[in-house]
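*Asks:* I would like to see how this sequence folds:
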Amino acid sequence: MNDLSETFRSIANAASGLSPIIFVLYKGSEPPPFAAPMPRIPPGPVEQVVDLWFTEVIRQAYKDNPALHDGAIMVKKTSAGQLIVKGWSFRLFPPEAPTESTVNRGSAFNSCHAMSFISEVDCVFLLSNGECFQFQNGRINPMASVDPIGG
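*Replies:* Just a heads-up that it's a prediction; the model follows:
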């Protein structure tokens, strides 16, 4: 299991009970196309490192502004592999997925799948009810949750 998968499985487990959380990991200096920020006051904290303990950042951000739960968290993946939050509460509006789509599992799931086809997107994670899904280049990888302390 790679560190990236372990990180998001751990966050999914610790964030169980929160609204679904979408992370869009992207390459390049700017967030990918087909994603637009929805301004929030106060805004979510940026320049945070996404790691095994990022759930505490999410909980505090939602406490400071409950509207932040609506939309995706944009995460820049650096050349060294570090994950840095660049924005909160982004609306996703990808074009229809270019392949035969999966059974409709709701707008969050289907938007994550379609966003994963965008060339500037490295991958997308959807965390919901303790479940974790990774979408990459149109592939959907369901991952079992993991205990954040003991693995």
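*Asks:* When you work out contacts or count neighbours from here on, use the C-alpha atoms and nothing else.
*Replies:* OK.
*Asks:* For the residue nearest to residue 114 when sequence neighbours are not counted, grab the count of nearby residues.
*Replies:* The shortest distance from residue 114 to any non-neighbouring residue, by Cα to Cα, 6 or more residues apart in numbering, is to residue 97 (4.6 Å). Neighbours of residue 97 under the rule other Cα atoms under 10 Å: 18.
*Asks:* Now do residue 97 against residue 111, distance only.
*Replies:* 9 Å (Cα to Cα, to the nearest Å).
*Asks:* Residue 103 too?
*Replies:* Taken as Cα to Cα, the span from residue 103 to residue 111 is 13 Å.
*Asks:* Not counting sequence-adjacent ones, nearest residue to residue 142?
*Replies:* residue 133 (4.4 Å).
*Asks:* What strand or helix carries the one you found?
*Replies:* strand 131-136 (DSSP states H and E).
*Asks:* swap in residue 84?
*Replies:* Counting by DSSP H and E, residue 84 is part of strand 83-92.
*Asks:* Toward the C-terminus, what is the element adjacent to that strand?
*Replies:* Using DSSP H and E, the helix or strand that follows strand 83-92 in sequence is helix 107-115.
*Asks:* Let's compare: structure for the following, please.
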Amino acid sequence: MVDTQDCDDGDDLDQLMLATVDERQSHSTLIVCFFTGEGAPPHTAAMLRVPAPPIASSVMDSFHVQIDAAIELNPAVHDGAILVGRSRTSEDYAIRGWSYRLFPPHNGACQEANRGSAFNSGLAMSTVEGIDAVYLASNNTVSKFVHGHHILLR
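*Replies:* As a prediction, the model looks like this:
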């Protein structure tokens, strides 16, 4: 698993997410789950969206444009998490799915007062094997969850 707190990937992802929040046209709540592995990570479920935005686009360039275009195509895509993955740490991250439900298993080590389902789900999801980081952007605030820890970026 990539420890995003101790490598360049973490700083790159932080900068990507801060820039994405700054540059988006809409300021709706955004949950982005970064992972390494094949297929969708465990404890996630796709919520069917018709029409469905395209996937497999690299997020390193114009992530905000891709998000805005997806929401313009189908406003319901913002209701779930965006899955952004890569098969190996040597690859770039790409959008693997829009509008996913996160349902991490109960983790006793992740004891945090209820701060809302998006916050608490992101925190717990960050402990799942293969998850590199989960970001929650809401009201110009950006939170990062890594290995069951919350980091307020802004």
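*Asks:* quick one: the strand holding residue 84 of the first structure aligns where in the second structure?
*Replies:* Using TM-score structural alignment, strand 83-92 of the first structure lines up with residues 93-102 of the second structure.
*Asks:* what about the strands in the first structure?
*Replies:* All strands of the first structure, identified by DSSP state E, fall at 21-26, 35-37, 72-77, 83-92, 121-128, 131-136, 139-143.
*Asks:* any chance of those strands in TSV, plus distance to residue 66 of the first structure and mean neighbour count?
*Replies:* What follows is the strands of the first structure, written out as TSV (distance: least, Cα to Cα, whole Å; neighbours: other Cα atoms under 10 Å):
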stretch	distance to residue 66 of the first structure	mean neighbour count
strand 21-26	13	24
strand 35-37	16	17
strand 72-77	14	26
strand 83-92	11	21
strand 121-128	17	24
strand 131-136	22	22
strand 139-143	27	15
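*Asks:* which position in the first structure aligns with residue 76 of the second structure?
*Replies:* Match for residue 76 of the second structure (TM-score structural alignment): residue 67.
*Asks:* How many neighbouring residues does that match have?
*Replies:* Residues near residue 67 of the first structure, counting by other Cα under 10 Å: 19.
*Asks:* same check, this time on residue 107 of the first structure
*Replies:* Applying other Cα under 10 Å, I find that residue 107 of the first structure has 10 neighbouring residues.
*Asks:* Then residue 49 of the first structure?
*Replies:* Neighbours of residue 49 of the first structure (other Cα under 10 Å): 16.
*Asks:* How about whichever residue in the second structure pairs up with it: what's its closest non-neighbour residue?
*Replies:* Matched across to the second structure, residue 49 of the first structure falls on residue 58, judged by TM-score structural alignment. Using Cα to Cα, 6+ apart and skipping the chain neighbours, the partner closest in space to residue 58 of the second structure is residue 94 (4.1 Å).
*Asks:* okay, the strand holding residue 133 of the first structure sits on what stretch of the second structure?
*Replies:* Against the second structure, strand 131-136 of the first structure falls on residues 141-146 (TM-score structural alignment).
*Asks:* Pretty sure residue 41 of the second structure sits against residue 35.
*Replies:* Yes: using Cα atoms under 8 Å, residue 41 of the second structure makes contact with residue 35 at a distance of 7.2 Å.
*Asks:* Can you check which residues contact both of these two?
*Replies:* Taking Cα atoms under 8 Å, 6 or more residues apart in numbering as the criterion, residue 41 of the second structure and residue 35 both touch 130-131.
*Asks:* Next one: the residue nearest the centre of the first structure relative to residue 63 of the first structure, how far apart?
*Replies:* Nearest residue to the geometric centre of the first structure (Cα atoms, centre = their mean): residue 23, 1.1 Å. Separation of residue 23 of the first structure from residue 63 of the first structure (Cα to Cα) stands at 19 Å.
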